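# compute the structure for the input listed below.
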Amino acid sequence: MSSNLRVIRRKKSSLSEVKIVLFGAPGVGKSALTVRFLTKRYIGEYDHHGDQPPYKYELMVDSEPVLFELLDTCAKTAGELPSTKTLDWADGFLLVYSITDRESFSYIKRLHAHISQWRREAGPAATAPMVLVGNKGDMIHLRQVGYEEGEILARDMECLSFREVSASEQVTEVAEAFNDLCREVNNHRRKSKQSLLDRVLGGRGGLRVYARGKSDSALPKD
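As a prediction, the model looks like this:
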């Protein structure tokens, strides 16, 4: 574990646990974003051999300790879509494309259609929020996807936020993308608890159950 990583020594029960899955076409920089967020370091090349176990680290978000579990998925082809088990496991989705790769942007559109179908089949429990990230923002000279296109897609997909970032050059901006998603996961949980309380007390608001992540033993294995 990097000496730069601050480990929070608290009882596990006092932590907010957030399970995040990173989705995107091959080569968009999901692993680089993950490592930059967790260690503040940048590593440009990765040798992937399929999906790895989730990274588990305790970090501070808004002065509160959070146990992050980050699952860095590795699609073998631009046509491969995540399994239902992976979607069920997550509390939130970080959707990543490269601004230098038009096909990776198209992949996010196909991915969103896949997620939407999963939500329809799973029902009210499938409420994992999403953040859209356009990576490789330092490579403007190779841009194939405009910033406005990212904004429009994020709005169409009802993502809570959209950012263009550079895993190779930025630390704060990358961290904020993950933190945005963490905050929204916790917001969903608070709203779900309030909805449940309203239902129990005879409130008029409908019950909207938030799907908590499963235990480590339930990690998706395809």
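# switch to C-alpha atoms for all contacts and neighbour counts from now on
Fine.
# show me the contacts for the closest residue in space to Asp72 that isn't next to it in sequence.
Of all residues not flanking Asp72 in the chain, Leu22 sits nearest, at 5.2 Å (CA to CA, 6 or more residues apart in numbering). When contacts are counted by CA atoms under 8 Å, 6 or more residues apart in numbering, Leu22 touches 30, 70-73, 93-96.
# next: Ile99.
With CA under 8 Å, 6+ apart, Ile99 has these contacts: 105, 134-137, 143-146.
# apart from its neighbours in sequence, what residue is nearest Pro54?
Leu71 (4.4 Å).
# could you also give me the structure for this next sequence, so I can compare it with the first?
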Amino acid sequence: MSKAYTIVILGSASVGKSSLVQQFVGGQFQTSYKPTVEECYRRFIQLPDGGCTRVEILDTSGGNEFPAMRNLRIQHGDAFVVVYAINDVTSFQNAISICNSIFEIKERSNVPIILVGNKLDLGDSREVSTEAAANIAMDEIACSHIEASAKCNLNVKCLFQLLLLANLKKDMDASSPNSIRRQNSCPEYISRRRSEVTVRRTFSSSSCTSFKKKHMNEHDTLEEEDSSKCVIM
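A predicted model of the protein is given here:
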């Protein structure tokens, strides 16, 4: 059986890390908040190119009381989802710090990371602009960026698929003599599929129903069950 990739979920407390994982794994969204110490989920993920891979998703605590544990998880992780809330600029700053820590702890540059701006359904209270976050992700961190809503189940499957594609490309690059610089397949993958996805820059609806309805009316392309299509922010 093929190797299982370990995906580590990192970010500040209350940004929706567990909500993203639970929505992805079980299609559920819990309205009540319960701090996470650590949870592990195992499953198969089908990729947009038709492939399938085993993953272990490690949902970590957002607190700073266990830095040694977090560093250990980073050391053993294959790919990373770093989450911030678009309505909390402090969580974004912490996410940037976490991304930099991952590169330092892993002691290499070709680490698959996707920076996720969660709570897209709370666009009315946005504190982090899509453009600024995307620019920092691409130019300063050299990782991918996507915005999502765990509550509305928007881009949840997509972010895991894109991350795994980056990880698979990293494995292929490792055998190449030209793999010294940071490489990431997500921006390249997104660029290749721009004709198949819907590109939007801002959303301002705080209601999931109206949020989805507005998107469907304007674009008529969002299919929640079609995990090969993403809404790139």
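# TM-score for these two?
Once superposed, chain against chain, the TM-score is 0.72 (TM-score structural alignment, normalised by the length of structure 1); 178 aligned residues with a CA RMSD of 2.3 Å.
# identify the farthest-apart pair in the contacts of Ile99 of structure 1.
Spatially, the most separated pair among the contacts of Ile99 of structure 1 is Phe105 and Gly137, at 13.8 Å (CA to CA).
# those two - which one has more neighbours?
More crowded of Phe105 of structure 1 and Gly137, by other CA atoms under 10 Å: Phe105, with 25 against 22.
# now the strands for structure 1?
Here structure 1 has its strands, by DSSP state E, at 16-23, 55-61, 64-72, 92-98, 130-135, 161-164.
# what's the match for Thr31 of structure 2 in structure 1?
In structure 1, the residue matched to Thr31 of structure 2 (TM-score structural alignment) is Gly44.
# how near is Ile180 of structure 2 to Gln75 of structure 2?
For Ile180 of structure 2, the distance to Gln75 of structure 2 equals 19 Å [CA to CA, to the nearest Å].
# swap in Lys34 of structure 2?
Going from Lys34 of structure 2 to Gln75 of structure 2 by CA to CA gives 26 Å.
# compare these two (neighbour count), which wins?
Neighbour count, other CA under 10 Å: between Lys34 of structure 2 and Gln75, Gln75 has more, with 14 against 9.
# counterpart of that one in structure 1?
Using TM-score structural alignment, the equivalent of Gln75 of structure 2 in structure 1 is Asp88.
# sorry, back to before: trace the residue nearest to Asp72 of structure 1 over to structure 2, please.
Aligned partner of Leu22 of structure 1 by TM-score structural alignment: Ile9.
# the match of Thr31 of structure 2: what's its closest spatial neighbour, skipping adjacent residues?
Nearest non-adjacent residue to Gly44 of structure 1, counting by CA to CA, 6+ apart: Ala32, 6.4 Å away.
# would you confirm that the one you found contacts Ile43?
Yes: when contacts are counted by CA atoms under 8 Å, Ala32 of structure 1 is listed as touching Ile43 (5.9 Å).
# what is the orientation angle of the lengthiest helix in structure 1 with strand 16-23?
Assignment by DSSP state H gives helix 172-200 as the longest helix of structure 1. Interaxial angle, helix 172-200 of structure 1 versus strand 16-23 (axes from the mean of the first three to the mean of the last three CA atoms, to 10 degrees): 120 degrees.
# now do helix 172-200 of structure 1 against strand 92-98, angle only.
Angle of helix 172-200 of structure 1 versus strand 92-98, following the same axes, to 10 degrees, is 150 degrees.
# which other helices and strands does helix 172-200 of structure 1 contact?
Contacts defined by 3 or more CA pairs under 8 Å, 6 or more residues apart in numbering; DSSP states H and E place helix 172-200 of structure 1 against helix 30-39, strand 92-98, strand 130-135.
# just to revisit the earlier point, next, format the contacts of Leu22 of structure 1 as a markdown table and append neighbour count.
Formatted as a markdown table, those follow (neighbours: other CA atoms under 10 Å):
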| residue | neighbour count |
| --- | --- |
| Lys30 | 27 |
| Leu70 | 24 |
| Leu71 | 25 |
| Asp72 | 23 |
| Thr73 | 22 |
| Phe93 | 24 |
| Leu94 | 21 |
| Leu95 | 24 |
| Val96 | 25 |
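# which residues does Glu38 of structure 2 contact?
58-61.
# chain neighbours aside, what residue packs nearest to it?
In space, Glu38 of structure 2 is closest to Thr60, 4.7 Å off (CA to CA, 6+ apart).
# aligned to that neighbour, what sits in structure 1?
Thr60 of structure 2 maps onto Thr73 in structure 1, by TM-score structural alignment.
# you'd agree its match is up against His49?
No: checked against CA under 8 Å, the pair Thr73 of structure 1 and His49 is beyond contact range at 10.5 Å.
# contact partners for Leu120 of structure 2?
Counting by CA under 8 Å, 6+ apart, Leu120 of structure 2 has contacts 86, 147-149, 203.
# conserved subset of those in structure 1?
Of those, the ones still in contact in structure 1 (both residues aligned by TM-score structural alignment, their matches' CA atoms under 8 Å) are 86, 147-149.
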